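[1] Predicted model and sequence below, questions to follow.
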Amino acid sequence: MQAELDHAGYALTASLTSSPGWWDCATRVGDDRRHVQTGLGSKERWFIMAFWERGVMMASGKTADLAASAGAIGLWQTGSRLRELQTTWPFVRFGELAEAYEHGDPVETKWKLYLQTQARHIDHDLIEAAYAQPRLRMLFPFTSHESLHLSRCTRFPFTHDLPGIFPLSDGTYRVISPNRVHIGHTDTPQEAVSLLIDHLPSDCGPAIDATATELDRSDSTE
């Protein structure tokens, strides 16, 4: 990979990833703001790529052509937008949420995707109840095993300083504080959402385009 980047004229360094199990068959090119990770296919010649920007995987793709892989890396690292990257290297794929990040408005798109999905691990009644509340609709939603969480930032790592709602097997809901303390138990998602809102910080405003690390750094300098 380094030889291909050099041949293409990109002043970039390909390093072996430090991820366990991948250190000898995957490379990372880039910095904390933008990087590309490329892994090798286990049985066939494939260069499997993930294009990242500030905590978000913006695009992915695979190609059997090492030169094409290096070319896509170089274009991404020089600041390419998603559609330019895909037009130049058609093996690259990206979705609606990634494009929303690029346009600076991922919150509404993330809610919309949750509202539209038919995935079984999403509690649709809970999502609809939360989305109906303006104070929650301006935060960035994310889920884990049907539970609903909200972040004050839009990029990973997310903030974990707001209460979460956990659907239970009997159809009821539990609201848990950020430090895992039980806040309350409700019969309906609407009641759970109301309880969560009652325990939001008074200064909890719209989600900011940042990672939790960037947000903490910003807060510490104010």
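    Received it, and whenever you're ready, just let me know what you need.

[2] From now on I want contacts and neighbour counts done on CA atoms only, so please keep to that.
    OK.

[3] R45 versus the spatially most central residue of the chain, what's the distance?
    Centrality entry for the chain: nearest residue to the mean C-alpha point is V56, 4.4 Å, by C-alpha atoms, centre = their mean. Distance, V56 to R45, by C-alpha to C-alpha, to the nearest Å: 26 Å.

[4] do T27 as well
    Taking C-alpha to C-alpha as the measure, T27 falls 15 Å from R45.

[5] With neighbour numbers in mind, choose between the two.
    A side-by-side neighbour count of T27 and R45, using other C-alpha atoms under 10 Å, places T27 first with 22 against 13.

[6] OK, contacts around that one?
    For T27, the contact set (C-alpha atoms under 8 Å, 6 or more residues apart in numbering) comprises 1, 14-17, 37-39.

[7] try Y173
    Applying C-alpha under 8 Å, 6+ apart to Y173 gives the contacts 165-167, 185-189, 192.

[8] Wait, W23 touches S15, no?
    No. Assessed by C-alpha atoms under 8 Å, W23 is found out of contact with S15, at 9.3 Å.

[9] what's the helix or strand that contains L97 packed up against?
    Per DSSP states H and E: L97 is located in helix 96-103. For helix 96-103, the packing partners by 3 or more C-alpha pairs under 8 Å, 6 or more residues apart in numbering; DSSP states H and E come out as strand 56-63, helix 106-116.

[10] how does it look with 7 Å?
    helix 106-116 (3 or more C-alpha pairs under 7 Å, 6 or more residues apart in numbering; DSSP states H and E).

[11] right, and the helix or strand after the helix it packs on?
    Past helix 106-116, the next helix or strand by DSSP H and E is helix 124-131.

[12] adding another structure so you can compare the two:
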Amino acid sequence: MISAAVEPDPIEPGGEDALAVALARAAAELGLELPEPAEVREGRVEFGVMDDRLVVVVQYRSDLRYRVRCRKQGAWLAYGVTGELGEAARAVAAWTGGADLEGTRAAAPFVGFNAWALDHEREPFDRVEVAWRAKIDLAGLPARNDRPYVRALLEAAHAQPRLRRLMPVTSHFMLWFSATVEWPYERVGYSVDPRPDGFVVRAGGKHVTTAATAEESVAVVVAHLPDEVGPAR
């Protein structure tokens, strides 16, 4: 899903707005025009425009790469990393100019997205389903590749119809479920703590069992759900 250019395009040292200035310069060199940033911080620029659209560019200082994330309809739908500032500018220009996911990828091929994002773009999911998809995607990012068991747990829980109707909540990778979609969350049933050597099921912090697989731990959670629960409200 993610591609990176071989030769990065460095940013000259500057103030807090150095990345924003460099992005605007790169866009101008390509004959593109970017909107005024909605928020600027050191190494981070956010552009918010019409149609609930948001795009964020973050500079990785360690190796001069640029991460781009695109948001619409309440969900982060696309993500990519590139070593070329001009490519990041192309992605920003496309997304803020109204391009859809496929149009943005055509303009900036390093930007990737999953099939569910296309479905959401065409017919938006509800907040609970968006939360599930976003958490599963986040668990699959390269920075999380050393914890595949976290994504395995999320996918196993999402596959269960009764759990999929509840709001997924995570804290330090532990997964629990809420009957409400907003804070303060209303905890329902057991929680699962995914670990390299097993999946620890807990009830109110008390150890219930340790399962060998994500599916087994989720089965325990489902078996002990209250009869009348969900969908999250």
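    Yep, it's here. What you see is a predicted model, and the numbers here were worked out from it, not measured in a lab.

[13] Any chance you could compute the TM-score here?
    In this superposition the chains share a TM-score of 0.58, using TM-score structural alignment, normalised by the length of the first structure; 185 aligned residues with a C-alpha RMSD of 4.5 Å.

[14] circling back to that earlier point, in the contacts of T27 of the first structure, which residue is surrounded by the most others?
    T38 (27 neighbours).

[15] ok, now which ones touch the alignment partner in the second structure of that one?
    Using TM-score structural alignment, the partner of T38 of the first structure in the second structure is V57. Going by C-alpha atoms under 7 Å, 6 or more residues apart in numbering, V57 of the second structure touches 44-46, 66-69.

[16] Looks to me like V57 of the second structure is in a strand.
    Yes. Using DSSP: H, G, I helix; E, B strand; the rest coil, the assignment for V57 of the second structure is a strand.

[17] From the contacts of T27 of the first structure, pick the one nearest S147 of the first structure.
    Distance to S147 of the first structure across those (C-alpha to C-alpha) is lowest for Q37, with 29.8 Å.

[18] before we move on, the earlier item: which two in the contacts of V57 of the second structure are spaced the farthest apart?
    Most distant of those, by C-alpha to C-alpha, are E46 and Y66, 12.9 Å apart.

[19] Those two - which one has more neighbours?
    Each of E46 of the second structure and Y66 has its neighbours counted (other C-alpha under 10 Å); Y66 has more, 25 against 20.

[20] And for the closest residue to the more buried one other than its chain neighbours, the neighbour number?
    Nearest residue to Y66 of the second structure, sequence neighbours excluded (C-alpha to C-alpha, 6 or more residues apart in numbering): Q59, at 4.6 Å. A total of 22 residues lie near Q59 of the second structure under the criterion other C-alpha under 10 Å.

[21] V181 of the second structure versus Q59 of the second structure, what's the distance?
    Distance from Q59 of the second structure to V181 of the second structure, counting by C-alpha to C-alpha: 32 Å.

[22] As a check, name the ranges of all helices in the first structure.
    Here the first structure has its helices, by DSSP state H, at 2-7, 66-77, 82-88, 96-103, 106-116, 124-131, 134-137, 189-198, 212-221.

[23] which of the residues in the fifth one are buried?
    By neighbour count, with 16 or more other C-alpha atoms under 10 Å as the criterion, the buried positions of helix 106-116 of the first structure are 106-111, 114-115.

[24] In contact with the corresponding residue of the second structure for the residue nearest to the centre of the first structure, which residues?
    V56 of the first structure maps onto W76 of the second structure when the alignment is built from TM-score structural alignment. Contact analysis of W76 of the second structure by C-alpha under 7 Å, 6+ apart lists 69-70, 134.

[25] Adding distance to A88 of the second structure, write the residues you listed out as CSV.
    Listed next are the contacts of W76 of the second structure as CSV, based on distance: C-alpha to C-alpha, whole Å:
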residue, distance to A88 of the second structure
R69, 10
C70, 11
A134, 22
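
[26] quick check, nearest of these to A94 of the second structure?
    Among these, and counting by C-alpha to C-alpha, the member closest to A94 of the second structure is C70, at 10.5 Å.

[27] Quick check: the closest one vs T104 of the second structure, distance?
    If you go by C-alpha to C-alpha, the gap between C70 of the second structure and T104 of the second structure works out to 10 Å.

[28] cool, V181 of the second structure as well?
    Per C-alpha to C-alpha, V181 of the second structure is found 30 Å from T104 of the second structure.

[29] neighbour count winner among the two?
    T104 (24 against 19).

[30] Okay then, goodbye and thanks.
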